[in-house]
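Undergrad: pasting the structure only:
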């Protein structure tokens, strides 16, 4: 049977998870903001399931990685937890057990024929850095992050050739400082924009450190993982188009432009200045951002954003909010994933591919996350106990068809990672929606390959479908 869709030679067929969502808290020297939030407000988490055990990867990584090999994956992304690796947060001195653990994970990944991709920050700021310095609002925390990054680079760059600095940094800005869906649930536009700036700076400084240490000369590459959620206007009216342009600028280009082009979008700077919420920065910092752009880009894509021109202008809102400039548009007839409340729109894969090709130097990039969260998957078990997640296979195939079209038309995409290999813990959603190729029984911690796991094995083997 020949492929209808064949992907470039050496294409990554992989999957992504993160330290805080898979490892559990075993032997961790520090608490993250999520560990702390669960302690003070367990009811904020679905079924009160917290991050203590998650998918037990700390204890079961050997078996887990062997299962990833069994389903044919050739690459695997996870994250190194700042709260686990670093014993002394001020000096960057590492923890012995963490060195052993991450060395083992990396060696085991390679042994199983997978390229390890290591990310440094997946929302898991050490809570004491929030308590002491207000977390990402602080330039001192930027410096401490660089020390953490340096420690990780020195320990693991002999084997890890693909690094990313942050995963979905916009979620830190939105969740912690605007829309209150992550602890500390602050609503403050000025602080939010300072955090946005500081994380861009932290990423650039970590990249600078990576190159100063010479790891780029040893074949190492460093990038960032951004959640790109294209903003589609309700109509082609000037007002709607302008609303979508502003939404894209705030949510997508505020990290994409500095990462790839080394500068913030001028529209963003103008709006924030006008609204008196522009960050504090120096010329020297702006130069660091300018001179330390990424080697490759990871794109997490799940859903589009639909917007329209603002119906009513509200002058005296207490806090600055991005939606000062647009309203969300509820498009009739859109396809939905009812479990997650997200629209299913695979065409965005193509739009993202072409945007990167035409407006971002056709930088090498890959889909670093794409997936479908479904609640109550056990109802899809067959008589052998295998979850028949046909809906997930269809979801991936549709998205991959549009990605393939973008690649055919010259977009420089080198891989596709699903979220996630094994059902993992998802922040306040905990285990409500499952995403894995491999199912997890929370009670017994047993793991079993789903139908989609058998599907990806074939796709990977044939480099297409």
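TA: Received, thanks. Since the structure is predicted, the reported quantities are computational estimates derived from the model, not experimental observations.

Undergrad: alpha carbons only for contacts and neighbour counts from here, please
TA: Fine.

Undergrad: could I get the full set of helices for the stretch 51-200 of the chain?
TA: According to DSSP state H, counting those that start in this stretch, the stretch 51-200 of the chain carries its helices in the segments 57-70, 82-85, 96-111, 127-133, 139-156, 169-177, 189-212.

Undergrad: take a look at this one as well, against the first:
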């Protein structure tokens, strides 16, 4: 009998797949007080390290280094940087707009024209090279004046001010930007670190960022205001700019039960529901999930959700889902377990995984698992808009940076995405984080580098801002040119 061979072909990334990279305005722009820009929450964050947490101060202190003030000065280097992105073959560039560059305090009647012109120039420069901007409206920054007056998103008044800002940039960039994200890692507001970065609920707080906190009641009120603001902005865009595609953005903090103890499985389910699913369930499905009723009851949270809020949430659902993915951790009800660091939230150590220099567990299979879970739940297109390895980049004897560790990390995660596509996931884009070196949001340092492009800038404030290609630059260029076939 003749043997019949069946070849199973790996499904390639679809034609038009959006390969690119991602940055955030407050982490790479610099020019913090130039051309009318106001003070944001990020501008009051000092530098730090893994062992010495960055602080948030209530005013600018003398003899204290604030890394966002200069960052890598994309503000004056954007043409050079976008040209380098184009050399790699970027199809998309994810960036954000500094709210305080458009409305310095968030409360002005008229926008700052110099700020509007800057982003117009950036987006036009992207278009010149055929790069599609993917713009985050709020990426871990807000006018500090709104913190002082309203305690950030804890007050409902901020919704109208955010709307005004969004509608201003929509109108200005309607012919330049198609893809928009409302809030970066919106579910990060559930964590302590997100109290500062995402919600801005730090009125009168002056100390280490990781210790900033607010009551569950305040936190979830602020998060509700963000969810309503997001829905209102999405609905407005759908009505007035049908060419726009509106997305959400979650930090996906993949977790596994540490043991097969049913209590561990239940605790992991609870963790995933609250941290990974709650915000996206609202933004994709348009309503609060029933499982949050128990959580709110157990944590003495009483939200005043009006009937109008419910209508707004239902009308403002997103077109596509995006997330950051860096690592996974374990969840357990057992004591005496080893913990690890993480993005916004750490967890219990997984003995099967290696860790990065910053203690983040490396788990490419977790990305495949996560994408399958997300797509099974929502059935809408997905982008991975942050993924990468923060590492110490050191020069070799030849004076170059041979970052094979970064290539290995990214290759394994691209292979995981490829497997997820084969599993049936509708994946439409990938923008690795910090495609050019920038200031770390979690630690406030330059030493934790992610980029394909090295920037000569250091944690003591020195450096000439010169740019150079790492080995990963040419590697990623080949990945894009082959649509993921060459890795």
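TA: Happy to help now that I have it. All values reported here derive from a predicted model rather than from experimental measurement.

Undergrad: drop the TM-score for these two in here.
TA: The TM-score (TM-score structural alignment, normalised by the length of structure 1) is 0.89; 439 aligned residues with a CA RMSD of 2.4 Å.

Undergrad: re the thing from before, just send the helices of the stretch 51-200 of structure 1 back as JSON lines, with mean neighbour count and distance to residue 15 of structure 1 too.
TA: Shown next, in JSON lines, are the helices of the stretch 51-200 of structure 1 (neighbours: other CA atoms under 10 Å; distance: least, CA to CA, whole Å):
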{"stretch": "helix 57-70", "mean neighbour count": "18", "distance to residue 15 of structure 1": "9"}
{"stretch": "helix 82-85", "mean neighbour count": "26", "distance to residue 15 of structure 1": "21"}
{"stretch": "helix 96-111", "mean neighbour count": "17", "distance to residue 15 of structure 1": "12"}
{"stretch": "helix 127-133", "mean neighbour count": "16", "distance to residue 15 of structure 1": "28"}
{"stretch": "helix 139-156", "mean neighbour count": "20", "distance to residue 15 of structure 1": "20"}
{"stretch": "helix 169-177", "mean neighbour count": "22", "distance to residue 15 of structure 1": "19"}
{"stretch": "helix 189-212", "mean neighbour count": "23", "distance to residue 15 of structure 1": "23"}
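
Undergrad: need the longest strand for structure 2.
TA: Longest strand in structure 2, counting residues (DSSP state E): strand 132-138.

Undergrad: still on that earlier bit, now the helices of the stretch 51-200 of structure 1 as JSON lines including distance to residue 422 of structure 1?
TA: Shown next, in JSON lines, are those (distance: least, CA to CA, whole Å):
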{"stretch": "helix 57-70", "distance to residue 422 of structure 1": "8"}
{"stretch": "helix 82-85", "distance to residue 422 of structure 1": "21"}
{"stretch": "helix 96-111", "distance to residue 422 of structure 1": "15"}
{"stretch": "helix 127-133", "distance to residue 422 of structure 1": "27"}
{"stretch": "helix 139-156", "distance to residue 422 of structure 1": "24"}
{"stretch": "helix 169-177", "distance to residue 422 of structure 1": "22"}
{"stretch": "helix 189-212", "distance to residue 422 of structure 1": "28"}
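
Undergrad: quick one: which of those is nearest residue 454 of structure 1?
TA: helix 57-70 (9.0 Å; CA to CA).

Undergrad: mean shift of the closest one relative to structure 2?
TA: Its matched residues in structure 2 lie on average 0.6 Å from helix 57-70 of structure 1 after superposition (mean CA distance after the TM-score superposition for structure 1).

Undergrad: returning to what we had before: right, and the helices of the stretch 51-200 of structure 1 - which one's nearest residue 279 of structure 1?
TA: helix 189-212 (4.6 Å).

Undergrad: relative to helix 139-156, how tilted is that closest one?
TA: 30 degrees (axes from the mean of the first three to the mean of the last three CA atoms, to 10 degrees).
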